[in-house]
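Undergrad: Following is a predicted model, sequence given first.
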Amino acid sequence: MNLQQSEGSAAAAIHDDTLMQVVMVGLGEEMFALDAELVREIIDPVPATKVAGSRPFLPSVINVRGNVIPLADLRIRFGMPLRDNTAETRIVVIEIMVGGDPVLVGVIADRVYEVTEISKADVQQTPRVGMQWKPEFISFITKWRQEFVIVPNLERILN
């Protein structure tokens, strides 16, 4: 390998470290980028069963291919107004770590836009004031197509 190839490989490695593959989803008027490594599948809404005594943002469970998984409504966790499902509503099934164990959770999305890459190089500081959400719920904020996009910390939100 010559030096030029080595430098090109190093530049590619640095470039790859700054990009993150995400699934872009909408909740209300807000745009969120979910780490694609956490996403297992995206499904149409299915019937949900309410669970007595559950947390308000995890009100029910759904059956996904024979697996009973909790269904999270992040709008409740973020203090956003509730909405009825529409033709664009989807459930994003993610896998997060809870107590050191992997757990599947369905997350309601008002719409799923696309799978894309965002740059970690454009990370913006999370404001401590003026936001309706707890700062610990946000991993970081970055730009995508000239818009600010929130990358939520799903493990903190759902634990």
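TA: Thanks, I have it.
Undergrad: When you work out contacts or count neighbours from here on, use the C-alpha atoms and nothing else.
TA: Fine.
Undergrad: could you pull out the helices for the protein?
TA: With DSSP state H as the definition, the chain shows helices at residue ranges 3-18, 74-77, 154-158.
Undergrad: Buried residues, the second one. List them.
TA: The one in question is helix 74-77. Judged by neighbour count (16 or more other CA atoms under 10 Å), helix 74-77 contains these buried residues: 74-75, 77.
Undergrad: just so I know, which of the helices of the chain lies nearest Glu41?
TA: Minimum separation from Glu41 across these (CA to CA) falls at helix 154-158, 15.8 Å.
Undergrad: Give me the helices and strands touching that closest one, please.
TA: In this structure, helix 154-158 makes packing contacts with strand 90-98, judged by 3 or more CA pairs under 8 Å, 6 or more residues apart in numbering; DSSP states H and E.
Undergrad: Tell me which other helices or strands the strand it packs on touches.
TA: Contact partners of strand 90-98 among helices and strands, from 3+ CA pairs under 8 Å, 6+ apart: strand 39-43, strand 101-109, helix 154-158.
Undergrad: Can you tell me which of the ones you listed is most buried?
TA: The highest mean neighbour count among the helices and strands packed on strand 90-98 belongs to strand 101-109 (a mean of 19), with neighbours defined as mean count of other CA atoms under 10 Å.
Undergrad: what angle separates it from strand 39-43?
TA: Relative orientation of strand 101-109 and strand 39-43, computed by axes from the mean of the first three to the mean of the last three CA atoms, to 10 degrees: 40 degrees.
Undergrad: next up, a second structure to put side by side with the first:
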Amino acid sequence: MHLQRISANDLTGFSTVREIRSYHQTIIYDKHDLKIEQQRDSLGMVFLICHAGRAVGTFRLVPTGHGLTLAEVIPNINELVSIPDSWEVQRFVISPDFRSLKNIMAIYREITTWLRDNTEITHVIAICNRRVAALLKRTGLKVLAKEIKLDNAHTDYFFLSGSVVDICNKLL
């Protein structure tokens, strides 16, 4: 398994990213939402997760401090985002035929190791549903807020936070 970083001008790579993202319904309400998604893709780092010669997943990391992370715009959560160099994990989607606990934990190990070895990122945050939060807690991320209500969402969300070093220590 390996990660492939996709640049903003890689049309073929982003076509694959969009295809994988379609496995998870994210509501884009209007052109403004689409523009924000494009800004997040451009500012952040977008990856394909590859296994045995094919893309099996994707995720995006977006730095805080630009008003583009969910944590920065959700009332009462934004005050918890005070850690410098925090990057929010977004749009984590795995192909349905590759979703298993074993595979997902291997992906988390790959992501964390890549971050440790290739970036100066020291801290990650995530806002996710209950099922993903349960998986992320296994990696060492801590729940800072739970039962967060988002407009037009049919589920509660959780806010998690953790250091890359602590996650590596837990997973490796």
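TA: Sure, I can see it. If you're wondering where the values come from, they're calculated on a predicted model, not measured in any experiment.
Undergrad: Quick check: TM-score for this pair?
TA: A TM-score of 0.24 describes the superposed chains when it is computed by TM-score structural alignment, normalised by the length of structure 1; 71 aligned residues with a CA RMSD of 5.4 Å.
Undergrad: ok so, going back, with respect to Ile91 of structure 1, which of the helices of structure 1 lies nearest?
TA: helix 74-77 (11.5 Å).
Undergrad: how about the helices of structure 2, start to end?
TA: Under the criterion DSSP H, helices of structure 2 are mapped to 11-21, 31-43, 70-73, 101-118, 130-138, 164-171.
Undergrad: so the longest one versus helix 164-171, what angle?
TA: Spelled out, that is helix 101-118 of structure 2. Interaxial angle, helix 101-118 of structure 2 versus helix 164-171 (the same axes, to 10 degrees): 140 degrees.
Undergrad: how many other residues sit next to Ser15 of structure 2?
TA: Using other CA atoms under 10 Å as the criterion, Ser15 of structure 2 is surrounded by 11 other residues.
Undergrad: quick one: it and Phe47 of structure 2, what's the gap?
TA: 12 Å (CA to CA, to the nearest Å).
Undergrad: quick one: Thr49 of structure 1 from Ser119 of structure 1, how far?
TA: 38 Å.
Undergrad: Excluding covalently adjacent residues, which one is nearest to Ser163 of structure 2?
TA: In this structure, Ser163 of structure 2 finds its nearest non-sequential neighbour in His123, 4.3 Å apart by CA to CA, 6 or more residues apart in numbering.
Undergrad: List the residues that contact Val93 of structure 1.
TA: Taking CA atoms under 8 Å, 6 or more residues apart in numbering as the contact definition, Val93 of structure 1 lies against 39-43, 104-107.
Undergrad: Mind doing that once more with 7 Å?
TA: Under the criterion of CA atoms under 7 Å, 6 or more residues apart in numbering, the contact partners of Val93 of structure 1 comprise 39-42, 104-107.
Undergrad: next one: Ile42 of structure 1
TA: Applying CA under 7 Å, 6+ apart, the residues near Ile42 of structure 1 are 90-93.
Undergrad: could you flag which of these are buried?
TA: Looking at the contacts of Ile42 of structure 1 with 16+ other CA under 10 Å, the buried ones turn out to be 90-93.
Undergrad: hmm, back to that, need the buried residues of helix 74-77 of structure 1 in CSV with distance to Asp17 of structure 1, can you?
TA: Converted to CSV, the buried residues of helix 74-77 of structure 1 look like this (distance: CA to CA, whole Å):
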residue, distance to Asp17 of structure 1
Leu74, 28
Arg75, 31
Arg77, 30
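Undergrad: and Ser60 of structure 1, how far is that from Leu158 of structure 1?
TA: Counting by CA to CA, the separation of Ser60 of structure 1 from Leu158 of structure 1 is 14 Å.
Undergrad: Next: Phe32 of structure 1.
TA: Taking CA to CA as the measure, Phe32 of structure 1 falls 15 Å from Leu158 of structure 1.
Undergrad: Ok, Trp144 of structure 1 next?
TA: 25 Å.
Undergrad: before we move on, the earlier item: tell me the two of the contacts of Val93 of structure 1 that are most distant?
TA: Spatial extent of the contacts of Val93 of structure 1 (CA to CA) is set by the pair Ile42 and Leu104 at 12.4 Å.
Undergrad: residues touching Met45 of structure 2, list them.
TA: The neighbours of Met45 of structure 2, taking CA under 7 Å, 6+ apart as the test, are 5, 60-62.
Undergrad: one more time with 10 Å
TA: The contact partners of Met45 of structure 2, taken as CA atoms under 10 Å, 6 or more residues apart in numbering, are 5-8, 59-63, 87, 89.
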